[in-house]
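Trainee: What follows is a predicted structure for the sequence shown.
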Amino acid sequence: MCGILGQINRQAPVSREVFTAMRDSLNHRGPDSAGSEYFQEDRVALGHLRLSIIDLSEDGRQPMTNEDGTVWLVFNGEIYNFKTLRNELEGLGHTFRSQTDSEVLIHGYEAWGLDVLQKIEGMYALALWDDNQKELILARDRVGIKPLFYYYNGQQIYFASELKGIVTDPQVPRKVDWESVADYLMYRFVPQPRTIYQGIRKLPPGHYLRFSFAQGDPITAPYWELKPGIDQPDNTEAIRTANSMLQASVQEQLVADVPLGVFLSGGYDSSALVMHMASTGADINSFAIGFENWGSSEHKFAKSVAETFGTSHQEWVLQDEMTGLAKELAYYYDEPLGGSSFLPTYLLSRQARKHVKVALSGDGGDEVFAGYRWHHRLHKAYFPPKVGLMGKLRGRTNPPPPTDFAKAYHTNTSWTKWRYSDLPKAFGGGHLNAYLDKDDAWVYRRFLPNEPLSPIKSAQLLDYHTMLPEVFLTKVDRASMANSLEVRVPFLNTPLMEYTMQLSDEVYYKPGVTKHLLREQLKGKVPKDILDKPKKGFSAPKRLFLTPEHIQEVLKDGFLVKEGLLSSPYLTQLLTDWDDQKLWALYILEHWFNTWQPTE
């Protein structure tokens, strides 16, 4: 896991001083070593910050090149099938100088061109400079586990693992994209390809970008698509196949030359990871976080799983307030991100990093096995339980099913319950007036296929395109990398995702049952109370971070109100009504403006 960046200027040399400052702004992503290379009379620059995980020697330093210096690489992530690809490439005559997974990308590109993206399995953001073709290639993994941003102004292109790696250059304008502000308030994230800054873009998951030094604009294109199907194997076969795929993914992701552990919450997903880790005979370091006097804290369940599988378990139970943490994290997150689970994720990462350099996480389990609460709500909306005889006698009827799935999904996942038409009431200066009539569900509508899908399949598809990369994976990447910790996500293994998405949802989704295929894998292996407890999200008690006194102190005399961006009467009403979700969204936005001081 690392930080990468680059810059190409067609008209003038790149400033080495500025580029070094850009690179060093990402030092938390790779504190073990830093490197830069310059080409084309300093008009092309590549930079890298290394968090050494595989082959800790100097042979793993980046930027990395092939034998004759015609292909250069900077890479963030892990390629889990690198040993298989290395054997194949050696059979084709390629010579390797390191034991790293990174080097297979260089020789894979030489052998297969962009088709190397079809062969690799892992999490990654990468950049290749082809000195023969004078071309830059960027690529991001299939579901967006690793981030990649870029900025193009007609003559220069920049890219980086985080926005700060780009905006550290004073030539790059920090101009607020007000449409992105509106989108954040609606959805709790800024939907790709936009960012909070005008002109800076996210490379979408499963896409590559090509940029010619000679002429032309950047060209982006997808290289992977997750396609739903209706296969119906019998229950036993489906359980066995899913179990085998997850086990193989876990085993593949245990490869590291540094200490490794697992985040353990006591839920299905992390318990399954521990179960499969234990089956390999590996020594397991597990880490959990909990909260005093909070009924939703799951640290006791985590301890139960740890005892079952004999892990070396570390547990942190918190009782102190976290009111200052969101301000600290505004620097690492670069743009506003709603929700509160990034707070305990950051704290857990900080504690785990004292013991390991790599941790496995259960993120992706709900997407793969349809385990979110909104999946159940949407299924129930389309297939409500039958009204019994007594209900009919009392005149009870079920409401008609929704006619607009994108809108139904938005309603069931909405965080603040704002509508675009509400936003001008909150914000002064007319910044958000242009978005009054924007479709409240546009971000979801664009990912729904023309052919009809079941509610569960439709919801999973939207999860993969929106909530997963924009919220959950962003949360984990920034929280962990702020602590120089690599986090791997075995559930987001390509064969496993493709397998379950090709199944009829009747195979793996059972109304009233949480993640049927995964539950069946865990039966008899984990304590029964793990299987029987209701699903809970990973969060923290609001009393520790969302106190009325603190929220009022930050917002009432804050930047947004003083600059006339936030309506003071509107804020007063929110505080009176204590609309905590809307207030938290504004609180996060306040800290972002204060930290990054963008121009309007």
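Mentor: Perfect, I can see it now. Given the structure is predicted, the values throughout are model-derived calculations rather than measurements.
Trainee: Could you use CA atoms for every contact and neighbour count after this?
Mentor: OK.
Trainee: Please tell me how far Leu492 sits from Arg10.
Mentor: Remark: distance between Leu492 and Arg10 (Cα to Cα, to the nearest Å) = 38 Å.
Trainee: tell me the centre residue of the protein?
Mentor: Centroid-nearest residue in the chain: Leu473, 1.6 Å away (criterion: Cα atoms, centre = their mean).
Trainee: Please point out which parts of the helix or strand hosting Leu496 sit buried.
Mentor: Per DSSP states H and E, Leu496 falls inside helix 494-502. Across helix 494-502, burial judged by 16 or more other Cα atoms under 10 Å covers Thr494, Leu496, Met497, Glu498, Tyr499, Thr500, Met501, Gln502.
Trainee: adding another structure so you can compare the two:
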Amino acid sequence: MCGIAGIIHFDGKPVDVKALETMSNLVVHRGPDDMGFLLFDSKGQNKPLFSSYPFESNIKKYNGGFSHRRLAIIDLEDSGRQPMTNEDQSIWVTYNGEIYNYLELKEELLSFGHKFHSKSDTEVILHGYEQWRCDLFSHLNGMWAMAIWDDKKKELILSRDRFGIKPLYYFFDDHLLIFASEIKQILPFIIKKITINESLLFRYLTIGAMEEEDETFFNEIKQVKASHFILFKKDSSKKTTSFYQLNFNSDIGVFNNNYTDIKNRLKDLLTDSIKLRLRSDVPVGTCLSGGIDSSSIVLIASKLLPYQYKNQGRQKSFTAAYINEPDIDETIFAKKVIKKAGTDGHFIYPLSEKFWEEIDELLLFHDTPTHTPSIYPQWKVMEKVKQEGIKVVLDGQGADELLSGYLGYIPIFFAQLIKDKKWSYFFHELLTHVEIYSLFNTFNLLMVTMRNLIRKEHLPRWKLTKSYIKKDFLKNFNEFPTLIKRSNKNLQQRLYQDFFLLSLKSLLKYEDINSMRFSVEARLPFMDYRLVEFIFSLPANFKYRNGKTKWILRKAMRGIVPDKIINRIDKKGFEYPEKKWFYDKKEIIKEIIQQGKDEIKIYIKTEDLLLHLESLLKQPVGSSFIWRIINLILWEKRLKNFYN
């Protein structure tokens, strides 16, 4: 895991080597173990530099360069340094991530006659590119954001993993390309060129939408899309290509009990995914919430770790916990897993006072506005991981979108049953839901189902927020925010959208920033593409059945995960005590808004917002809107500081 960056002038202008150094220094947190640089030009001259060398300020003849910050995980020796090259220095790579099947690929490449000089996964990328060119990416099982410089062709390739686990941003204009792991690395060099993406800002403020496709909050800065690579040629042309397509089964499925082979296959794939993600030359820890996803990972890893890494010692697990908050605290479940797995369990207690003290730093590292304060509990967990000397953690990200883990997916399943006229199946699930939950809960579920059938998903948020948006800002956009049309009547299609295009995209971004802020690599076993493809090939009723979300995972983990967790019907993500953090801190919030009037005056009716602040903070939709306002204020202030 690392931080990468690069600058290329395709018109032959000299690259500012001090700019590369600045880009590297802005992400020391992503790679504190080493730093490396590469300078290259159109004549085939290359100059690698590492941290042991002083930077030569008078270098003028190179028109391109890479910078690299290293977090050493696999092959801790100097042989694993980046940027890395092949034998004849015709191919160079700087990359962030891990290729989990690098050992298998190495054996395959050796059979083709390639020779290796390190034990790193980076060298596998180099020889893989020599062998397969851009077909390389289809061979990789892992997470990555990489830049490959083909010195013979004078071409650059930017590539991002199948699901966008690792970030990769770029600016391309007038023969100048700048790319980086974080937006903050690009901003200083184009600050007077950038404009805010007001279309995204409008969707963000009104309904909490985040980035879609390749967009960011800046019009001029894009992100490489997941499962794509971009080829930049020496004539400044650019071509974007997809190397992976995820398919899904849109059927509801037949209601029967023939699932033994399927649950066993899921268990085997998850176990192998965890086994691959335990490959490391440093100890591996685990994030543990107390839900079935993280519990499965911790318990399977506890059986595998002694055979994976001889110096591992006792597995350390990390759990966010809340005193006197029974509605969101999962300590009781986490302790059951810790006892069964025999882990060294660490509990972290995020506090509202600390949250408001650290909010500037938190949002500074996130670069652009965020949609939930729940990023803070994860931030504190990763801070503790670092304090315990752990560089790698396994986490359960992606399982909810794969397996219909959120309760909000239930009305989509119900709407699909109604639309497809599966009446006996519908009434079976309806009555089961009444038995498990309550008549009142089921009535509310039906109301949401009806709203889904007439496509009014975002209406409550829109009704509340639009009254506080300035008319001059509103009139620039459609009456109702336009989005990728989320499916509200087909569960599998909605899961595909959330997993590949929408909500998970933001969660992966937050996970990357929160973990890398503390020089920790987060690995996600549920996002192994083999497991993802298998789960999406199953019909919807393997995700939700008999009133239970993640139905097939519950069946697969029976006997591994404690029954008390298998049988849970509640769902908690990275929650936070909303009342304590927001309503009880309304004076702090009021002060932030009052001091930030100038930053939001062209977007928000500030006086109306302050007048109704207390009532807004009493409701989830309102407090979420206030969080977005706070993000906007602090973000705009940071941009002013950058500009000045």
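Mentor: Received it, and whenever you're ready, just let me know what you need. Not measured: the values here are computed from a predicted model.
Trainee: mind giving me JSON lines with the buried residues of helix 494-502 of structure 1 and columns for distance to Pro400 of structure 1?
Mentor: Compiled in JSON lines, those are given as follows (distance: Cα to Cα, whole Å):
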{"residue": "Thr494", "distance to Pro400 of structure 1": "37"}
{"residue": "Leu496", "distance to Pro400 of structure 1": "35"}
{"residue": "Met497", "distance to Pro400 of structure 1": "32"}
{"residue": "Glu498", "distance to Pro400 of structure 1": "32"}
{"residue": "Tyr499", "distance to Pro400 of structure 1": "32"}
{"residue": "Thr500", "distance to Pro400 of structure 1": "29"}
{"residue": "Met501", "distance to Pro400 of structure 1": "27"}
{"residue": "Gln502", "distance to Pro400 of structure 1": "29"}
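Trainee: What is the neighbour count of the counterpart of Lys339 of structure 2 in structure 1?
Mentor: Superposed on structure 1 with TM-score structural alignment, Lys339 of structure 2 falls opposite Glu307. Glu307 of structure 1 has 12 neighbours, counted by other Cα atoms under 10 Å.
Trainee: How about His107 of structure 1?
Mentor: By other Cα under 10 Å, neighbour count at His107 of structure 1 equals 25.
Trainee: Contacts only, for it.
Mentor: Contacts for His107 of structure 1 (Cα atoms under 8 Å, 6 or more residues apart in numbering) come out as Asn66, Leu89, His94.
Trainee: if you set the cut-off to 10 Å instead, what comes out?
Mentor: Neighbour list for His107 of structure 1: 65-67, 71, 85-86, 89-90, 92-96, 113, 116 [criterion: Cα atoms under 10 Å, 6 or more residues apart in numbering].
Trainee: post-alignment, the strand or helix carrying the match of Lys339 of structure 2 versus structure 2, mean distance?
Mentor: In the assignment (DSSP H and E), Glu307 of structure 1 maps to helix 299-309. If you overlay the two and look at helix 299-309 of structure 1, the average distance to its match in structure 2 is 1.3 Å (mean Cα distance after the TM-score superposition for structure 1).
Trainee: Just the buried positions in that helix, please.
Mentor: So helix 299-309 of structure 1, judged by 16+ other Cα under 10 Å, has buried residues His299, Phe301, Ala302, Lys303, Ser304, Val305, Ala306, Phe309.
Trainee: shouldn't the first one be in contact with Ser286?
Mentor: No. The pair formed by His299 of structure 1 and Ser286 falls short of the contact definition of Cα atoms under 10 Å, at 11.5 Å.
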